[in-house]
Every structure is written in C-alpha cells, then in structure tokens.
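Novice: 3D model of this:
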Amino acid sequence: MRPALSVAGPNFDPVATKNARPTRPNYRCVECGHEVAKWVGRCPECQAWGTVEERAAARPGLAKLVAGPPSMRAKPIAQVPIETARATSTRISELDRVLGGGLVPGAVVLLAGEPGVGKSTLLLEVAYQWADKAPGPALYVTGEESAGQVRLRAERTGNVHDEIYLAAESDLAAVLSHVDEINPGLLIVDSVQTMSSPHVDGSPGGPTQVRAVTSGLVALAKDRGLPVVLVGHVTKDGAVAGPRLLEHLVDVVLHFEGDRHSTLRLVRGVKNRFGAADEVGCFELRDDGIIGVPDPSGLFLTQRDTGVAGTAVTVVVEGKRPLLGELQALVAPTNLPAPRRAVSGLDAARVAMVLAVLERRGRVRIGDKDVFTATVGGMRVLEPAADLALALAVASATREVALPPDMVVLGEVGLAGEVRRVTGVGRRLAEAARLGFTRALIPPDSGKLPPEVRATVVPDIGSALRALYEHAEQQPG
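Specialist: This next block holds a predicted model:
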C-alpha cells in the first residue's frame, strides 16, 4: 500500500485544518444578483434564462488588503471644484426639465422606450441642438439602422448639421475608435442592446454583452468627461431590457412613453443623480419632428365640448407638474347577458372598483348597461385622485346631466364610498384657476386653497352626486 503523503509543516495546525470550510465556486445571477451553490440554466429568483455565471468564493482570512497610492488626494468638500460638473443645456426645455438642467460632463443617460415611440427622433433633435451651439461635435452611432436611413430621418425633421457625425457600428471597439478620431462633445449610442464587445462571449443583447458594453461606455464617459446617451429597449412589461445592473451603472434613467395613436409623448425620469427623479417632460410628435409642449393642459382641453353629459375634468400630477385632463363616460342600455366594460387610458381594475362603489353606495344603476370610459388626447390617468371625476362622469352619463363647464373634480374614492384627500390640492387648483376654472369638488382636509376657486367639500360619493343633481335642477329647461 502506498503511504499517505504528509502535509504537516512547521506552521501546520490540525484544528484549523479540521474546522476550515472547503472552498468551492458559487454561482451568481448577473441580472438580479441571486446566488446559488451550483449552476442552473434558469435563475430561481428572477426566472431569467442563461444569466447564472460562476464566481469563485473568497476564502476568509487568506486575502490581505495592501494599501496602494490613491488616484487623487482627498480634499475638503468645500475645495472640490464644481465647474466640471455643471450641466450644459440641450436647448430643449422639456428635456432639460427632466435632466435637471441639461447634460453633465461624464454623465451617462439611458433613454428607454417601446419601438416606434420616437426615441431616435428626439435624440436627432438633441444632436442638432448640441452641434448648433458648438460645444463640440455630436457623434451619433446607430446599430439598428443604416446611415442612409438616419440621414433620411434627419432630412425630414430638419436636423442635418455639419457638426453631427454619423456612424453605423455595432462593435464597441469601432465606436471607441470613432471617439478617438472625432473627439466629440456628445456621444449617442442607438441602441445599447445592438452593441457587442469582442472581449466578451455572448450574443449582442445578452446580459453579459449588455453589461460589458455599458461598463465600457461608462468608463469612457468618466475618463473623458463626455456625456453619453444610450438608447435602451423595453420588455413587454415596460421594464428596461437587459440585466438590472444596467440601470445601476448609468447616472440617469429616462422612460419615453406614448400611445401610437396619439401625438403626445412623455419623458419620465426614473433615476437621476443630478436632479429630481420624478420630473416629466411633455412632447408632441409630428411629421416634421418632435417639439416640447410647455403647456400640456391646454392640449388635453382644446376640443372640449362643455355641454355634453358624461364628461368631467380632473387635475393629475405627473412628477411635480399638475395637468388637467378630461375623463369621458358613455352609458348605454344593452341586450347582452353580460354588459360590456371598455376602458381606454385608465386602470381597468380601478374603473371596475369605482363602478361597483357608484352602484352600491351611490345607488346609480349601471349593472344592466354597457359602460365605456376613456381619457382625451392620449393621456393616461392612473392616479387615484381621478376616482371621483370618473364616478361623476359615469353618473352624469347615466342621468344625462352635464357637469358645470368651469368645475374640476378631485378625490380618491374608497370602498365605503368615502372621498379621501389627495396630495397637492392647492397646486392642482391653482393650475385649474390658471385655465379659467372657478369651481371644484374636493375631499375634506385639503389644506390651503387658491381664492380664485370656489371649492365645495364632499366627504362621500353621495354628497358629490347631490351636488351634481342640484346643479342640474338649477339649469333652465
């Protein structure tokens, strides 16, 4: 029999050797960070396929930290220069509102949205405005379209400029070569899911490639002080496609939203290291380009018919901006055994709840009727503050009674029929007063109100319906 090899040495500790845990590699999901002991094809936490990678587990006690020279000397915070971190305006006021003043040198902005919503059109306008004020040329890298296609769009929208450089590339190394050659003041990459790095395995758009490409572009932006705008795809659920790490790497995350059948577009801030993360910019997409809409409330009320029953005006808050929106309802008798409930621009579950409260607490009989509810102008209203306006619009359509044309309605409706207060009633009514509204139905305890608006407090759905019917009795005829 072969004798056993001895591992004993001058520093051999049999007790430590016995108690030491065996080191083995563990595995981690690159999308959600969940760790598992062995490799699996599908992450048990986020259910993503092919995102689990091997990562060697560190042995506690063996790694020693060695101090090295710092990259830069620490300074008192009051002595840190801020000139290099000042934002440069994009000359698009609605986009500057969301970005917090403009593009900061070295900032990486991720603009995500559905296909065809207008991301490329907006970024061509950004590149044109940037090149026109000459802080440096703009480099537009497209990985989805040919250079000729982008040129045709630029011709159509009037965004052709000598200081806009266009490159059709999908290789990160080639993009870096273009940056070295042109030395741009702004880099736009459309889109990050089409780019690939030659030093990383995986197909373009996969979690590994997206993470490597984004990390390389972030390092480029920080090293050169170059603002970089990345276009990102979204999943069918509306989330940014790719690993969750993508949103952590960038400085700003913007969502570009809009209905295909409407010209209204919203740029919503989700993450912003340089300003507020709850701002919203409004745009109108036209055949000749995209323009900012500084007064979107007027856009939603331009074609409003004030003499028709079944309409109600409310004020919703998008970010920090109050917007007036019109809700419409149509109630019609039906011969179907199951009456229809059609919803457009509203939360279907919320509409169903409001209809149930209206029938049970307000005694408005709509159980045997078709009910159609919608918003006007492509606006999406998901805020509970619009519950009372929706209820009164349905009641108005049922009784054929029109609300006063100068009245706005605010309030969240509970299952018991109570009207609950909402935030920022004063700001909402101030915006309504600016557009000529003089009356309002509001919940109790709404705080300080503008004097231009005569507000009526309605504690429950019954009080709101009585106010509607009293107005109808006062009308001649």
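Novice: going forward, measure contacts between C-alpha atoms and count neighbours the same way
Specialist: Will do.
Novice: Look at stretch 49-69 and report the distance between its end residues.
Specialist: Stretch 49-69 has its terminal residues 42 Å apart, counting by Cα to Cα, to the nearest Å.
Novice: List the buried residues of it.
Specialist: Within stretch 49-69, the residues that qualify as buried are Gly50, Thr51, Val52, Glu53, Glu54, counting by 16 or more other Cα atoms under 10 Å.
Novice: Give me the residues contacting it.
Specialist: 23-31, 39-43, 207-208 (Cα atoms under 8 Å, 6 or more residues apart in numbering).
Novice: Which ones among the residues you listed lie within helices?
Specialist: Members of the contacts of stretch 49-69 lying in helices (criterion: DSSP state H): Pro207, Thr208.
Novice: Which of the contacts of stretch 49-69 are buried? Put it as a PyMOL command.
Specialist: The command below creates a PyMOL selection of those among the contacts of stretch 49-69 that count as buried (16+ other Cα under 10 Å):
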select buried, resi 26+27+28+29+30+31+39+40+43+207+208
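Novice: Which of the contacts of stretch 49-69 sits closest to Leu245?
Specialist: Each of the contacts of stretch 49-69 was scored against Leu245 by Cα to Cα, and Glu31 proved nearest at 6.3 Å.
Novice: Looking at the protein, which strand is longest?
Specialist: Ranked by residue count, the top strand of the chain under DSSP state E comes out as strand 321-333.
Novice: Flag every buried residue along stretch 344-363.
Specialist: Of the residues in stretch 344-363, those buried by neighbour count under the rule 16+ other Cα under 10 Å are Ser344, Gly345, Leu346, Arg350, Val351, Val354, Leu355, Ala356, Val357, Leu358, Arg361, Gly362.
Novice: Another sequence for comparison is provided below:
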Amino acid sequence: MAKVKSLFRCSACSHEVAKWVGRCPACGAWGAIEESAAAPSTPAGAPAGRRALLPSTAAAPLSMIDSQHTRARPTGVSELDRVLGGGIVAGSVVLLSGEPGVGKSTLLLEVAHQWARRHDERALYVTAEESAGQVRLRADRTGAVHERVYLAAESDLATVLGHVEQVRPTLLVVDSVQTMLAADADGVIGGVTQVRTVTAALTSLAKASGIAVLLVGHVTKDGNVAGPRTLEHLVDVVLQFEGDKHSTLRMVRGVKNRFGSADEVGCFELHEDGIVCVSDPSGLFLHHRTGTVPGTAVTVAMDGKRPLLGEVQGLTVHTQVPAPRRAVSGLDYNRVSMVLAVLQSRCGVYLGKHDVYAATVGGMRLTEPSADLAVALAITSAVRDAPLREGMVILGEVGLAGEVRPVTGLRRRLAEAERLGFTEALVPPGLDRTGLSITVREAVSVRSALALSGLPKRSAESYVEAVD
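Specialist: As a prediction, the model looks like this:
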C-alpha cells in the first residue's frame, strides 16, 4: 500500500510547510494554513513515471481552432467596452473591484439593462448586499428597468445556481463575491476559503455554459482586491473602478485582460440619475477655463493609452513663518518638492518666504513625471503674478540638474492638444515635428523653458538663452 502523507498549504499564496503553523511564513496571512492529502508515494519496485490517460478531446492544429466563440459582444456601455477590448466574451469572468460607494452596482445595473435592451437576451442580477426593493429603487432612478433583466436577492451559492438554471441568462452579475456563501466550504463569509470556492464555482459555470459572469469585488485599505491573490488568477478580466467622493468623475482601469489590452481607461460621470460615459474627458477637465490667469498651466498626461489634458494650478503666498507651508493635491508631493528645489537652486526663483500650494482641478491625478515642467511654470507664474501665453501646453520631466528630459508618447499627447485647439507646445528637445501643425518650442532646461514661456524676468533671476 502506498503511504499517504499530509501537506500543509497556505490558501492565500499556496506556500507549503512541513507542519501546521498559525501564520504563513511566506505571505504572513493568519489562519490560512490548511491540511490536505498529498499524492501517494510510488511503491518500491513500481515503474517510473505516470500512467498515460486517453484524453477525451484530441489535440487539434491551431489553424483548425474556431475562434468565433471568443468574439467580444458589446455591452452597450461604450467606455466599458473600450476597456474590455470591444465587449464581453461569452463564458468569460470579469471582476470589477472598487471602494464602497464609488458606483460599482450602478454601473453593472446599467450594463445588465443595456445588455437586455441591445441583445434582447436575459440578464440575471444577483445581489447579496441589498434587498430587491433597494435595487428596484436604484433602477427606477437610473432608468434601468427592463422586462428581460431578472433580479434575485440571494447569498447562497447553490440557490444562485438554481436561479441560473431557471432563468437561463446569457449575462450573470454577482454583487458581490465576498458576500456569497458556499455551504460545502469551510470558513466565514468573505474569508479566503469561501471567496476562492465561490469564484471557482462561478468560473466553472461560465466555462461550461457560456454565460458571461460579472463579479463585484471589495478592496482593502491598500486598494487591493480583498481575498486571496489566486482570485485574480481565476478570472479572465480584472477591472479597477476609481473615483473621488468629492468629484463626479469615475474611471475604470484594466488591470488584467486575457482578451485585449490591459492598459485602457474608461471615463464616466456619476450623477443622481445614473452613470454616463464621458467620451471626451479632456474637455471635462478643461471646460471651466475661460482664459489664462497667473499660476495655471496645461499639460497632457497618458492614462494607459489615452491622452488626457489637465490643468495644474500653483499659488504662492508671502509668509513670515520660518518653515513655509507646502500643500499638494492631485500631484506627487515628492516630485513637487523636487521641482521647487530645482526652481530655487537652478533658476533663482526664491521661494523661501512663500507658502506654496500646487493642485490639479476636476479630480484629476497627475503622478507621472511629464507634468514636472508644467508644475514649475505654474508656480513661477504665480510668483511673478503673470500668466502664461494663452493656448500653450507644457510637457517635460525635470531632472535635479535643471534639465528637461523627454517623455513617452509625445506625438500622441501633442495631437490631443492640437485637437482641443491648443496652438503652442513647450516640450523637451528631439521631437520629430513631421505632420504636426502646432507650434513647437523645445527647451533643454527649466531656465530656457522659463525664457520661452513669455513670463517677465526679474532682476534677481538670471537666465541662459534658450536653444530652439
């Protein structure tokens, strides 16, 4: 008889240990070590290797594989289709994660409504967090009521599978996977074992029946999907729903996508009467601009593959406090501090007696280095109380030596700025201007950028001539 050993494996990271411990030595998760039976050892004298099994389906040449069933079907929500790569693939599992109150349920209820209206097929919306009446009130408010959208307020996995057999939908929405209960699995609702079991069962359902499954996932305080890391490996697509509670802007980012690009971004606006796709987010960030004022500069950020124009604002206030205040909103605090140091050390812009405030508008976050030069010019414009030239967009990374470094996707950024009516660009050197009608001025350093920006000089500041 072959001996059967016991293995102790972490349910969060699959790390194996020789005996049970309370905390996984690999990932640090508490109570995640589970005992399982190991494969029996090979008896002495038995032939080496494993016995071959006859496969149920023979391997076929790749050229003979039919790819029609993997074609994406549009959901009717254009910005979500953009992130998914054209729509939802039959039999796929999509995980949408986000913070509480960001609008996940509102978005997926709209997806179910558009699916039923566009394809004339049934969609089943399962909620384990709210009552059926609460979901109906939201549907009335957002106009998502449709006769082919079915609703079930259930938290038991077996009951949900029964609803699927009765309704026979082509789209299943589960809100949320952390509140579902699998009676045949150990652990509490929302625990590692329960979440993994529920997700594995719904994934098997999708692959066997061809039903597209949309799962709502909670996030931790760090912004990661709650539950085991294997959860993201089980599903086909992982989307992150982001938004500031003080702004109506919402963004869906692709984190993983087996059917398309994983660096697309979809933009939405969340209102009381529902969620609306924003096809031109640059206009959303700049719609309030009526002219140039001191302390403002426009730059172009790349969010995935999408260029977005954003406004950087700077404000300086004279103070007698020995340690002036530095306040930053929507920007990287460390990079703003570095830009302030470069301005004072390399360009003679004295800020030792000024409180400095730097921010973005419209809820936009600019964390990439390409916004450094715009921050530098916005703050200098505020110090001198003089506006930049109207119609100018500013791009460039700033180094500690005061040089302006190139940024990626510069032509695509300038094309977006030109589309929105900007006529002049201040950029790093080395750009191929072929096909660009926008006036391009190249700056090799922050000093030369200040000279090219049209800001008035001060006697206390020295500049070098710009190289154009």
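Novice: Which members of the buried residues of stretch 49-69 of structure 1 define the maximum pairwise distance?
Specialist: The largest separation in the buried residues of stretch 49-69 of structure 1, counting by Cα to Cα, is between Gly50 and Glu54 at 11.6 Å.
Novice: Please flag which of the buried residues of stretch 344-363 of structure 1 sit within helices.
Specialist: Among the buried residues of stretch 344-363 of structure 1, the subset assigned to helices under DSSP H consists of Arg350, Val351, Val354, Leu355, Ala356, Val357, Leu358.
Novice: and the residue nearest the centre of structure 2, how far is that from Gly304 of structure 2?
Specialist: For structure 2, the residue sitting closest to the mean C-alpha position, by Cα atoms, centre = their mean, is Arg253 at 2.9 Å. In this structure, Arg253 of structure 2 and Gly304 of structure 2 are separated by 8 Å, where distance is defined by Cα to Cα.
Novice: which residues do these two both contact?
Specialist: Taking Cα under 8 Å, 6+ apart as the contact rule, Arg253 of structure 2 and Gly304 both touch Asp263, Glu264, Val265.
Novice: Now that the second one has come up, it's in contact with Leu80, right?
Specialist: Going back to what we said before, that points to Glu264 of structure 2. No: here Glu264 of structure 2 lies out of contact with Leu80, judged by Cα atoms under 8 Å, at a distance of 9.7 Å.
Novice: and which of the contacts of stretch 49-69 of structure 1 is nearest Ala430 of structure 1?
Specialist: Once Cα to Cα is applied, the member of the contacts of stretch 49-69 of structure 1 that ends up nearest Ala430 of structure 1 is Glu31, at 44.4 Å.
Novice: aligned partner of the closest one in structure 2?
Specialist: In structure 2, the residue paired with Glu31 of structure 1 is Ala12, using TM-score structural alignment.
Novice: ok, and the closest non-adjacent residue to its match?
Specialist: By the measure of Cα to Cα, 6 or more residues apart in numbering, the closest residue to Ala12 of structure 2 outside its immediate chain neighbours is Pro228, 4.7 Å from it.
Novice: Next: Val216 of structure 2.
Specialist: With Cα to Cα, 6+ apart as the criterion, Val216 of structure 2 has its nearest non-adjacent residue at 4.6 Å, and that residue is Ser176.
Novice: residue in structure 2 matching Val250 of structure 1?
Specialist: With TM-score structural alignment as the criterion, Val250 of structure 1 pairs with Val235.
Novice: swap that for Arg268 of structure 1, please
Specialist: Counting by TM-score structural alignment, which is the criterion used here, Arg268 of structure 1 corresponds to Arg253 in structure 2.
Novice: so the strand or helix carrying Ala382 of structure 2 matches what in structure 1?
Specialist: Secondary structure assigned from DSSP states H and E places Ala382 of structure 2 in helix 372-384. For helix 372-384 of structure 2, the aligned range in structure 1 is residues 387-399, judged by TM-score structural alignment.
Novice: hmm, back to that, the residue nearest to the centre of structure 2 and Phe259 of structure 2, how far apart?
Specialist: Taking Cα to Cα, one finds Arg253 of structure 2 at 15 Å from Phe259 of structure 2.
Novice: Repeat that for Asp140 of structure 2.
Specialist: Taken as Cα to Cα, the span from Asp140 of structure 2 to Phe259 of structure 2 is 33 Å.
Novice: With Ser448 of structure 2 instead?
Specialist: Per Cα to Cα, Ser448 of structure 2 is found 46 Å from Phe259 of structure 2.
Novice: Between the two, which is the more surrounded one?
Specialist: When neighbours are counted by other Cα atoms under 10 Å, Ser448 of structure 2 and Phe259 differ, and Ser448 comes out ahead with 21 against 18.
Novice: Thanks again, I'm all set now.
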